[in-house]
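In: got a predicted model here, sequence first, then my questions.
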Amino acid sequence: MNRRLIQRIGLGLLGTALALSAWVVWDNWGDTWLAAPSASSASTTPSASSAVDPALVERGQYLARVGNCMACHTARGGASMAGSRRIDTPFGSVFSSNLTPDMATGLGSWNADDFWQALHHGRSKGGRLLTPAFPYNHTSVISRNDSDALLAWLKSLPAVKQAPPAHTLVWPVGTQAALAVWRSLFFKPTPYKPDPAHTAEWNRGAYLVQGLGHCAACHSPRNRLGASGPVDDLSGGLMPVVNWYAPDLTRDAETGLASTPLADIVQLLRTGHAPQAQTSGPMAEVVQHGTQYMSPADLHAMAVYLQSRNAPGSASAATSVKTSVSPRVAEQGLKVYDRHCAQCHGEQGRGATTGAGQVAYPALAGNRAVLLRDPTNLVQMVLYGGFGPATAGHPQPFGMPPAVLELDDRDIAAVLTHLRTQWGNQASEVTPLQVNRIRASQGS
């Protein structure tokens, strides 16, 4: 290979790199250079005397609850919406922003255009790119009217001076250059466009699920760079770091959405409990802080949309093949169940209800959560226990005690295998290795 050819190849590679760099820069900031300054962007400090429509503030509060903004923007024991909550990712930790109207550390100097830029383009005031721990692919779905209402409510909150700690992401993940490349590969604003082939109610449900509800943030698989699928991808997957499995919301075999009455879906979202399902783990937090406050009309719209996305499937959420369990595992599983589980869930796995007819302990026979192909959530519940959400429709949920210090991996694998192979249940065996991996991933 002669020197001139090597030079040409080098110049070609350099030209390609420069062209790609220019495209990434233009892709992330080009719209700000093209946009003419607006009247609202000319003034960064809102007038203290400007009147704010109380109805707009009230709507903003409702939308913030629908979006469960508190879950990320309120540190445990901290002031509401003042940020600084640590959010762990596979690449390190980020700390949420202060959304109160403090002039120095919050949104006090932000105007409606600044806030819209953050929601629609994932850029902070001044153009700094935000990390995708903030689900701006979903907030880009939100309409400008709803964005303005959210800001009106946030501006009505008491100002809290609290700057979030610096992110602790591994280099170069948190750099603006890396974020720009990531965004060019995986992010494009997707404002919602109503589908004329469906009803207004269906479209409202789609808007809520894809936007404020950001359901695909959990119910969509992520690649190695942390990118999830499109905002309407509900095909399920393992949630990174927290290690809970978010079921595929498009498969009736996993969720039962296609065959569940709409009223029961609404009840589950409103109370966390329904005749054939109960929420736990991250979904319980969604109900606790978000969906229980939604209007009946919006909950029904979400149920209509989610049900329409479901393809009817087999009755089993796991497998139709009968599992052959060794006598030793079967005996061990029965002993553990009788000692630790039967008192609440019943000898035949039928569960128990309160005097008011509410579910106290869910039935395990025919339970889709028990039958899921991926047993991760079952292992999590046995290891760490937990409570369902406390809601107006179910104010005093019964809890599941943790067994992380009481049962070893073999005990947990055996008892879960017992649940998945008794009372008509037909699902795969859970192995001690599966339990050990989940236990190790949580550091216990």
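Out: Alright, I've got the coordinates.
In: switch to C-alpha atoms for all contacts and neighbour counts from now on
Out: Noted.
In: show me where the protein has strands.
Out: With DSSP state E, the ranges of strands along the chain come out as 86-89, 92-95, 237-238, 245-246, 273-274, 277-278, 352-353, 359-361, 386-387, 399-400.
In: and the second one, what does it pack against?
Out: Right, strand 92-95. Counting contacts by 3 or more C-alpha pairs under 8 Å, 6 or more residues apart in numbering; DSSP states H and E, strand 92-95 packs against strand 86-89.
In: tell me which residues in the strand it packs on are buried?
Out: Arg86, Ile87, Asp88 (16 or more other C-alpha atoms under 10 Å).
In: mind putting the strands of the chain in CSV, distance to Ala263 included?
Out: As requested, those are exported to CSV (distance: least, C-alpha to C-alpha, whole Å):
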stretch, distance to Ala263
strand 86-89, 34
strand 92-95, 38
strand 237-238, 26
strand 245-246, 22
strand 273-274, 9
strand 277-278, 13
strand 352-353, 20
strand 359-361, 17
strand 386-387, 23
strand 399-400, 25
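In: looking at those strands, which is nearest to Ser295?
Out: Ser295 sits nearest to strand 273-274 of all the strands of the chain, at 17.1 Å, using C-alpha to C-alpha.
In: check the offset of that closest one from the chain's centre.
Out: 20 Å (C-alpha atoms, centre = their mean, to the nearest Å).
In: equivalent analysis for stretch 56-65, please.
Out: Chain-centre distance of stretch 56-65: 20 Å, with C-alpha atoms, centre = their mean.
In: then this one, side by side with the first:
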Amino acid sequence: MKRKSLFALAAAVIVGGAALVPVLWPSDSYHQGIVEAATTPVETADLVKKGEYLVRAGDCIACHTTRGGANLAGGLPMATPFGTLYSPNLTPDDETGIGTWSQDDFYRAMHTGRAKDGSLLYPVFPFVSYTKVTRADSDAIYAYLRSVQPVHQPNKPNEMPFPFNNRNTLIGWRTLFFTEGEYKADPTKSVEWNRGAYLVQGLGHCSMCHTSINALGAANQNAAFAGGLIPLQNWYAPSLTSNKEAGLGDWDIADITSLLKTGVSQRGAVYGPMAEVVHNSLQFMSDTDVRSMAVYLKSLPQKSDAPENLQLETSPQFGTQLLAQGEKIYTKECVSCHAANGLGHPPGFPPLANNQSIQMPSAVNPIRMVLNGGYPPSTTGNPAPHGMPPFAQRLSDQEVAAVVTYVRMSWGNHGTPVSPQQVNDLRSAAID
């Protein structure tokens, strides 16, 4: 789910990069806001604490903090099919951050996707989801951002070719793909379900990764949460609406909650962008909120899968050859962790048998894992995760294709063979 996030991160590469840059907007008569209303030290401290929690829930650090950089000072390059954008400084520095922003300015950015000076924000800033955030929560986030250490770090200019560097081109995009409005509770559902829906649809902005995007960089709402390849990141965010992929209809709530909160469960573990989401965001959320998200996600009805990306196919004869070769490689390299029967030793070493993520039509993720390895996130509930070693230097393209083919087609799994050419494409992409 993400956001940079598998992800993440969550990584939501849509049409552009959020530059929470400045918009003149007539001041309205809204109360001066919770920040001003919280006049006592206790009220202010409670509001800031709430805001810090919500910033974690929104995984703001994933996009607005560079590796080794100052917290929330921006500058992270975000490559998109439309150019490279740099996240803005969210610290309360008057010149380079949001020090001169009011609560109203901040809420308008969250709710309408417009900056302080009225300019349109690129939808890589997930205002399409954040519009669902309540005014009270927006004010709390603002209070927290005003409390962090100001950092004087000028925002980098975006590197977008014409016509994408003209923000006015977003007018048509917004007409087609953006509807503003705070989340409205479904009276037919429980309080727990509604809380989960609010977090998943709003601050969590999970659909930005788990929904395929169209040629204009907008989410395909006809296949919401049905999965899709994350552009340029070369990870596949699986469908949350199909039990053939990451649909959770047959999962126990306890297993879903554990996966979200710690990154591991008896049913599997998270890697790649989603591991970043758990590490940066979900592990810090309350057990109650994570369970609410689990309840909502489990309830998502099965729908048609997202449009499939072209996947190279092998002939039946070559597939049989790969399967036999893969069994030998698996016995040599994989049995000690994942067991001969593919059941693994969960939660440290996840099962491969009856694992939806292994059998999905897209083989991108298992190929990436064999090539590059990885770790589930280090979390309070799983402080010393077991890692998967990389095999890119040890196995050829055909050998990787063979072992991935074997795990996708063994122990009752219903996957299809993998082409060595697809492995080569992903190997090159990982190096880039």
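Out: Looks like it arrived, so ask away. If you're wondering where the values come from, they're calculated on a predicted model, not measured in any experiment.
In: and stretch 67-81 of structure 2, what's buried?
Out: For stretch 67-81 of structure 2, the buried set under the neighbour-count rule, 16+ other C-alpha under 10 Å, comprises Ala70, Asn71, Leu72, Ala73, Gly74, Gly75, Leu76, Pro77, Met78, Ala79, Thr80.
In: ok, now stretch 110-130 of structure 1?
Out: Neighbour-count burial for stretch 110-130 of structure 1 [16+ other C-alpha under 10 Å]: 110-125, 129-130.
In: what range does it cover in structure 2?
Out: Using TM-score structural alignment, stretch 110-130 of structure 1 corresponds to residues 101-121 of structure 2.
In: distance between the ends of that stretch?
Out: Start-to-end span of stretch 101-121 of structure 2 (C-alpha to C-alpha, to the nearest Å) is 15 Å.
In: number of nearby residues for Met103 of structure 1?
Out: 14 (other C-alpha atoms under 10 Å).
In: roughly how far apart are the residue lying closest to it once chain neighbours are set aside and Ala51 of structure 1?
Out: Leaving aside its sequence neighbours, Met103 of structure 1 sits nearest to Ser109 (C-alpha to C-alpha, 6 or more residues apart in numbering; 5.5 Å). Going from Ser109 of structure 1 to Ala51 of structure 1 by C-alpha to C-alpha gives 17 Å.
In: please identify which of the two sits among more neighbours.
Out: Neighbour count, other C-alpha under 10 Å: between Ser109 of structure 1 and Ala51, Ser109 has more, with 16 against 7.
In: residue in structure 2 matching Cys344 of structure 1?
Out: Under the alignment (TM-score structural alignment), Cys344 of structure 1 maps onto Cys337 of structure 2.
In: ignore the last one, Val379 of structure 1
Out: Val379 of structure 1 maps onto Ile367 in structure 2, by TM-score structural alignment.
In: quick one: contacts for its match?
Out: With C-alpha atoms under 8 Å, 6 or more residues apart in numbering as the criterion, the residues that contact Ile367 of structure 2 are Val400, Ala401, Val404, Val423, Leu426.
In: alignment lookup: the first one to structure 1.
Out: In structure 1, the residue paired with Val400 of structure 2 according to TM-score structural alignment is Ile412.
In: its match touches Tyr384, doesn't it?
Out: No. Ile412 of structure 1 lies out of contact with Tyr384 (C-alpha atoms under 8 Å); the separation is 11.8 Å.
In: equivalent range in structure 1 for stretch 199-217 of structure 2?
Out: Using TM-score structural alignment, stretch 199-217 of structure 2 lines up with residues 208-226 of structure 1.
In: for stretch 317-325 of structure 2, the distance to its chain's centre please.
Out: Its chain's average C-alpha position is 35 Å from that of stretch 317-325 of structure 2, according to C-alpha atoms, centre = their mean.
In: which residues touch it?
Out: Contacts for stretch 317-325 of structure 2 (C-alpha under 8 Å, 6+ apart): Gln398, Glu399, Ala401, Ala402, Val403, Thr405, Tyr406, Met409, Pro417, Val418.
In: 7 Å - rerun?
Out: Ala402, Thr405, Tyr406, Pro417 (C-alpha atoms under 7 Å, 6 or more residues apart in numbering).
In: pull out the buried positions in that stretch.
Out: Using 16+ other C-alpha under 10 Å as the burial criterion, the residues of stretch 317-325 of structure 2 that qualify are Gly319, Thr320, Leu322, Leu323, Gln325.
In: what's the answer for stretch 246-256 of structure 2, then?
Out: For stretch 246-256 of structure 2, by 16+ other C-alpha under 10 Å, it's Ala246, Gly247, Leu248, Gly249, Ile253, Asp255, Ile256.
In: and it, end to end?
Out: 11 Å.
In: tell me which residue of structure 1 matches up with Lys328 of structure 2.
Out: When structure 1 is aligned by TM-score structural alignment, Lys328 of structure 2 is paired with Lys335.
In: what sits against its match?
Out: Counting by C-alpha under 7 Å, 6+ apart, Lys335 of structure 1 has no contacts.
In: how much space separates it from Leu20 of structure 1?
Out: Noted for Lys335 of structure 1: a distance of 63 Å to Leu20 of structure 1, by C-alpha to C-alpha.
In: cool, Ala274 of structure 1 as well?
Out: For Ala274 of structure 1, the distance to Leu20 of structure 1 - C-alpha to C-alpha - is 52 Å.
In: which of those two has more neighbours?
Out: Set Ala274 of structure 1 next to Leu20 and count neighbours by other C-alpha under 10 Å: Ala274 wins out with 19 against 13.
In: ok, now which ones touch that one?
Out: Listed by C-alpha under 7 Å, 6+ apart, the contact set of Ala274 of structure 1 reads Asp264, Gln267, Leu268.
In: among those residues, which recur in structure 2?
Out: By both residues aligned by TM-score structural alignment, their matches' C-alpha atoms under 7 Å, those still in contact after alignment to structure 2 are Asp264, Gln267, Leu268.
In: out of those, which sit inside helices?
Out: Asp264, Gln267, Leu268 (DSSP state H).
In: ok, the residues you listed vs Ala104 of structure 1, which is closest?
Out: For those, the nearest to Ala104 of structure 1 is Leu268 (41.1 Å; C-alpha to C-alpha).
In: excluding its backbone neighbours, what's nearest Gly67 of structure 1?
Out: Closest to Gly67 of structure 1 by C-alpha to C-alpha, 6+ apart is Leu212, at 4.5 Å.
In: now the helices for the stretch 101-250 of structure 2?
Out: 103-112, 127-130, 135-147, 170-177, 191-201, 207-210 (DSSP state H, counting those that start in this stretch).
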